[in-house]
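Colleague: here are the coordinates; sequence isn't available:
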């Protein structure tokens, strides 16, 4: 493939990913509003669903939120009955946060038509394409996680004690 065609394809890919990312944010905001949640609360709830059990520290790293913001967010989710907290038996200082599936069932049901439609669309692709897309999305998401971690990491100014200002 000529370099010009590859550059054009990469630009098109970048635009498609941006469009999908923006639509994902807007769709999530609409769903969150439907359930009376803040969009960040809904997305963090989904992270907890994906991992089944997490710590507040893991959520802070994944989201870039401060520990205080994560605590307030988890408090809101717990008050709505979406999550529970329990002490980690291996390390009593840590709290484990888990989803309450009966409470999240209405949210999951609201997403079901979309899941079915996406499954139908994705089923139209061959195995090689699905493997390539899965690899692309996995590696791209892993890169975004690292970028988020870098954005929220404290900057070392070289002064005693460093700095806690984000980059």
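Modeller: Looks like it came in fine. A quick note: this is a predicted structure, and the numbers were derived from the prediction, not measured.

Colleague: C-alpha from now on. contacts and neighbour counts both.
Modeller: Will do.

Colleague: Surely residue 84 is within a helix?
Modeller: No - read with DSSP: H, G, I helix; E, B strand; the rest coil, residue 84 is strand and lies in no helix.

Colleague: Got another one to weigh against that:
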């Protein structure tokens, strides 16, 4: 290990100072003008991110990726589709399933909204090895899980 590597306590201090700044900057990302009146929350941003990066998918697929109940995703999809942000189409191979996608009229705005964050993550992660990227992702997931566990009322 490099001699300038922080101790665990120094790293915790740095992260406690850094994470709120990251969140604050993310909250300041300007919502595209055409989407401002929709009062989109972070959960909407996650849903839109999956649809943008991974393409159209079913409510159940979205629920699995977002790690929430299908009914929660169904409510969000219903709300966003009524507003015209999402399209719902019947699955040709199984008419009981609905495929969800970003409506073409809002795709450019969603792409633009997510572009700055995607560029920043690419700049941060590109120089890393695949193993280092996995470590970063696993570390953030562990932090998320522990914060949720510690802050959830018992």
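Modeller: Alright, I've got the coordinates. Here the structure is a predicted model, which is why all the values come from computation and not from measurement.

Colleague: so what number do they get for TM-score?
Modeller: TM-score for the superposed chains, counting by TM-score structural alignment, normalised by the length of the second structure: 0.61, backed by 144 aligned residues with a Cα RMSD of 4.2 Å.

Colleague: Could you list the buried residues of the strand ranked longest in the second structure?
Modeller: Counting residues, the longest strand found in the second structure (DSSP state E) is strand 94-102. Going by neighbour count (16 or more other Cα atoms under 10 Å), the buried part of strand 94-102 of the second structure is 97-102.

Colleague: gap between residue 27 of the first structure and residue 86 of the first structure?
Modeller: From residue 27 of the first structure across to residue 86 of the first structure, the span is 32 Å (Cα to Cα, to the nearest Å).

Colleague: coming back round to it: what is the corresponding segment of the first structure for the longest strand of the second structure?
Modeller: Counting by TM-score structural alignment, strand 94-102 of the second structure lines up with residues 91-99 of the first structure.

Colleague: how far does the matching stretch stretch from start to finish?
Modeller: Note: stretch 91-99 of the first structure ends 20 Å apart using Cα to Cα.

Colleague: Now do that stretch: everything it contacts.
Modeller: Stretch 91-99 of the first structure is contacted by residues 45, 48-49, 52-56, 82-88 when judged by Cα atoms under 8 Å, 6 or more residues apart in numbering.

Colleague: Please report how far residue 87 of the second structure lies from residue 102 of the second structure.
Modeller: 6 Å.

Colleague: show me where the second structure has helices.
Modeller: 8-27, 42-54, 59-66, 70-82, 104-125, 130-151 (DSSP state H).

Colleague: With respect to residue 33 of the second structure, which of the ones you listed lies nearest?
Modeller: helix 104-125 (8.4 Å; Cα to Cα).

Colleague: by how many degrees do that closest one and helix 8-27 diverge?
Modeller: On the basis of axes from the mean of the first three to the mean of the last three Cα atoms, to 10 degrees, helix 104-125 of the second structure is oriented at 160 degrees to helix 8-27.

Colleague: Helix 104-125 of the second structure packs against which elements?
Modeller: Helix 104-125 of the second structure sits against helix 42-54, with contacts defined as 3 or more Cα pairs under 8 Å, 6 or more residues apart in numbering; DSSP states H and E.
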